[in-house]
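Engineer: Sequence first, predicted coordinates after that:
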Amino acid sequence: MGQEERPIRFSYQAKWISSALIVVLTIWLLFAVTHILPPFIGAIITAYLFNPLIGWLHRRTRIGRAIWIIVLYIVAFFVLYSLFTALWPRIVQQSRDLAANAPVIIRELTIFFEQNQTIEVGDFVISLAPLEAQVIGLIRDVAGWLSGNVPKIVFSALESVIYLLVYLIITFYLLLQAPQLKAWSRSLIPAPYRREIGHLGYQIDRVFSAYIRGQLILIVIMSVLLYIPLSILQVPYALVIAVASGVLEILPIIGPWSAAGIAMTVALFQPVTPFGLSNVALAVLLGIIYFVLRQIEDHFIIPNVMGPLVRLHPGVVIFAILAGGALAGAFGLFISIPIAAVIRILLSYIYRKLTDQPETPSDTDQPHTAAQQETVTGEVALGSQG
């Protein structure tokens, strides 16, 4: 009689070696194809942001996910096309003007600092010498970025079209198959640990979704709120400064101060000032406006948009920003805060395991409504119908 067939089973060492090889080869592959990753990364982020909306519409209407995704594409196309045709020419023109006038602004700044080495505020004397290199360097960097990035297309026309098609196709399939992908990732977790790991994943998802969606909303809100006073005060390049200020809001602590510095510097040297204000008074007024809007953002907008999910000490925030910028440039600056929040969650989880502590109620916090619970665990059944 033939020998009994037995399945191949990996030893403990073989499992670790196989896992390590897979990780190493995956990292090597990602580094080797870095130049083609942007459309895939963009598709993953877009699908992550809009999947809750598609899932909600699908549950409410019982209409297939594919239909709602097509509707989303159509609406997004018309919105982006309208914004592009209305705002893009002005942004490009103002960006070119600002970049072209940067040498004049830098020269006038140099003269200003030479003539005003100190400022007296009551009994205090403030030296402006340490600020000179920082402010001039900031203006030079912004002008260089505007002249090198805004008016130009990064890729060739053909390559841009290919990348756009890849982005749209990948986004479509990620949104269409999101429930199946969620069920597949859940099935990878061994059954005895599925609930516990699911709780941990839910906490991480809450941080990422709240932060990313909140930052995108903040960019729009702050850009609009800042454009209004900049226009009223007739500050040159108001649209570019407002949009840049909104984008800089994604950099906690550093971004808002940089945005205010740009606006105040431009106002300090604009040729014509409104309402009989001097250039210094106009710059101070803009500083006050930025400060007030920042307080409104911190105390009203952020708590309602993002909630208390990203709980980090200010020192940790500063370290995370610097580390993210050093490791991954501009993209690292954007994701540094949610990554730090996720690390906090993971370290807290590991600490409880090392000390055999039970999970706290906030750690096991789950959606309470039926619709929310269905989003986390039960969307697969509905998704298979779409």
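Structural biologist: Done, it's in. Residues are numbered from 1 along each chain as shown.

Engineer: From now on I want contacts and neighbour counts done on CA atoms only, so please keep to that.
Structural biologist: Noted.

Engineer: in stretch 109-129, what's buried?
Structural biologist: For stretch 109-129, the neighbour count (16 or more other C-alpha atoms under 10 Å) marks 109-110, 113 as buried.

Engineer: Which one of these is nearest to residue 202?
Structural biologist: Residue 202 has its nearest neighbour among the buried residues of stretch 109-129 in residue 109, at 50.6 Å by C-alpha to C-alpha.

Engineer: And the closest one, how close does it get to residue 137?
Structural biologist: Noted for residue 109: a distance of 11 Å to residue 137, by C-alpha to C-alpha, to the nearest Å.

Engineer: likewise residue 307?
Structural biologist: Taken as C-alpha to C-alpha, the span from residue 307 to residue 137 is 35 Å.

Engineer: same thing with residue 72?
Structural biologist: The value you get for residue 72 to residue 137, if C-alpha to C-alpha is used, is 42 Å.

Engineer: Equivalent analysis for residue 98, please.
Structural biologist: Residue 98 is 15 Å from residue 137, by C-alpha to C-alpha.

Engineer: here's the one I want to compare it with:
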Amino acid sequence: MVSKEARELSITLPRIVARARDIIDQDPHLSFVGYDVSIAPLVDEVTRSVGTVVSAVSRSLLDTAVATVETFFKGMLTLVITFYLLMGAERFKWWVGHHTPQPYRDELSPIVKEIDRILGRFLRGEVVLIVIMTIATWATLSALGIRYALILGLIAGILELIPFVGTWMAAIPAVVVAVATPSPHGWSPLVSAGIVGLAYFILRHAEDYFVIPFVMGRAVHIHALVAMFSVLSGAVLGGVLGMFLGVPTAAALRIIIGYIYGKLTEPMPAPDQDKMLLEAAVPVSEMENTG
């Protein structure tokens, strides 16, 4: 079923994009709750953008397909790399412990275990998010009568690997398909596109307020602003892979910084009472031996 929808979408994609451009050119207005909203200022920009997509697809459909497959496998490769890192965590912990001076091993062990636990829970959380958003998007688009709902759902799930912006990126092809294909409910193309956009908006906020706090909030325990900054920093430093690893890296740094802060602020250890008593008893023993 997935391969069938993928073949149909690859064949009809140029026609879908061209039809979307024609519809926007012909009727640049959107009626909503009795109000007529003009989108004329956006028509030129949308037309240019869509025209670029059409020409790109027409010039090299193979390049487009290769880029899509490459993006997919980059996401899968990210999961595989993270999985193998977790699988080799015990060996890595042994190596770190073996090369750590003996006095510090007891303090280092709980830190490494906590980081390992955070990474494992983060990876499991990402898999759960992908499954939830794939099913939710597929079910929503199917209920709205949007073609290629399964493919669009898989795209939404895979783009969950890109935090914050992945859902909005996944909404773009769904809106284009909604504009260019007839609605079984009799909606106009722009109304259909608006409803699909609203559906993605609701899914995004449902994910932010319910799914992510429940699934990921318990895993990494970092503030949303810190998570957003870590994602942006990861994007600058490492592209898509950096965006994916930004949050768990920030969580690991939180553990390390918390440990360092605790060591710097903890009170000085009290003198060893037993040692003091022993030292005080030495002169007495010497006096007894002398006598």
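Structural biologist: It's in. Since we're looking at a predicted model, the values are computed, not measured.

Engineer: TM value for the aligned chains?
Structural biologist: Overlay of the two chains. TM-score (TM-score structural alignment, normalised by the length of structure 2): 0.67; 249 aligned residues with a C-alpha RMSD of 4.1 Å.

Engineer: Let me see the ranges of the strands in structure 2.
Structural biologist: 29-32, 35-38 (DSSP state E).

Engineer: so which of these gets nearest residue 76 of structure 2?
Structural biologist: strand 29-32 (39.3 Å).

Engineer: Residues touching that closest one, excluding its own?
Structural biologist: For strand 29-32 of structure 2, the external contacting residues (C-alpha atoms under 8 Å, 6 or more residues apart in numbering) are 36-40, 190-191.

Engineer: Just give the closest residue to the aligned partner of residue 192 of structure 2 in structure 1, not the sequence neighbours.
Structural biologist: Structural alignment (TM-score structural alignment) places residue 192 of structure 2 against residue 282 in structure 1. With C-alpha to C-alpha, 6 or more residues apart in numbering as the criterion, residue 282 of structure 1 has its nearest non-adjacent residue at 6.4 Å, and that residue is residue 267.

Engineer: Would you mind finding the match for that neighbour in structure 2?
Structural biologist: Checking TM-score structural alignment: residue 267 of structure 1 goes with residue 178.

Engineer: need the contact list for the alignment partner in structure 1 of residue 46 of structure 2.
Structural biologist: Under the alignment (TM-score structural alignment), residue 46 of structure 2 pairs with residue 132 in structure 1. Contacts here follow C-alpha under 8 Å, 6+ apart; on that basis residue 132 of structure 1 touches 109-110, 113.

Engineer: wait, which of the residues you listed is closest to residue 331 of structure 1?
Structural biologist: Nearest member of the contacts of residue 132 of structure 1 to residue 331 of structure 1, counting by C-alpha to C-alpha, is residue 109, at 30.8 Å.

Engineer: I'd like the distance between the spatially closest residue to that closest one that is not a sequence neighbour and residue 306 of structure 1.
Structural biologist: Closest residue to residue 109 of structure 1 apart from its sequence neighbours, by C-alpha to C-alpha, 6+ apart: residue 136 at 7.2 Å. According to C-alpha to C-alpha, residue 136 of structure 1 stands 34 Å off from residue 306 of structure 1.

Engineer: now residue 352 of structure 1
Structural biologist: Distance of residue 352 of structure 1 to residue 306 of structure 1, computed by C-alpha to C-alpha: 26 Å.

Engineer: Would you mind telling me which of these two has more residues around it?
Structural biologist: residue 306 (20 against 14; other C-alpha atoms under 10 Å).

Engineer: residues in contact with stretch 43-59 of structure 1?
Structural biologist: By C-alpha under 8 Å, 6+ apart, the residues outside stretch 43-59 of structure 1 that reach it are 63-65, 68-69, 167-168, 170-172, 174-175, 178, 209, 212-213, 375, 379, 382, 386.

Engineer: Where in structure 2 does it align, residue-wise?
Structural biologist: Counting by TM-score structural alignment, stretch 43-59 of structure 1 pairs with no residue of structure 2.

Engineer: before we move on, what about stretch 294-306 of structure 1?
Structural biologist: So stretch 294-306 of structure 1 sits over residues 204-216 in structure 2, by TM-score structural alignment.

Engineer: from the chain's centre, how far out does the matching stretch sit?
Structural biologist: 12 Å (C-alpha atoms, centre = their mean, to the nearest Å).

Engineer: ok, now which ones touch residue 220 of structure 2?
Structural biologist: 118, 121-122, 247-248, 251.

Engineer: The residues you listed into JSON lines, with extra columns for neighbour count and distance to residue 265 of structure 2?
Structural biologist: Putting those into JSON lines (neighbours: other C-alpha atoms under 10 Å; distance: C-alpha to C-alpha, whole Å) gives the following:
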{"residue": "118", "neighbour count": "20", "distance to residue 265 of structure 2": "25"}
{"residue": "121", "neighbour count": "17", "distance to residue 265 of structure 2": "30"}
{"residue": "122", "neighbour count": "23", "distance to residue 265 of structure 2": "30"}
{"residue": "247", "neighbour count": "26", "distance to residue 265 of structure 2": "27"}
{"residue": "248", "neighbour count": "23", "distance to residue 265 of structure 2": "26"}
{"residue": "251", "neighbour count": "23", "distance to residue 265 of structure 2": "21"}
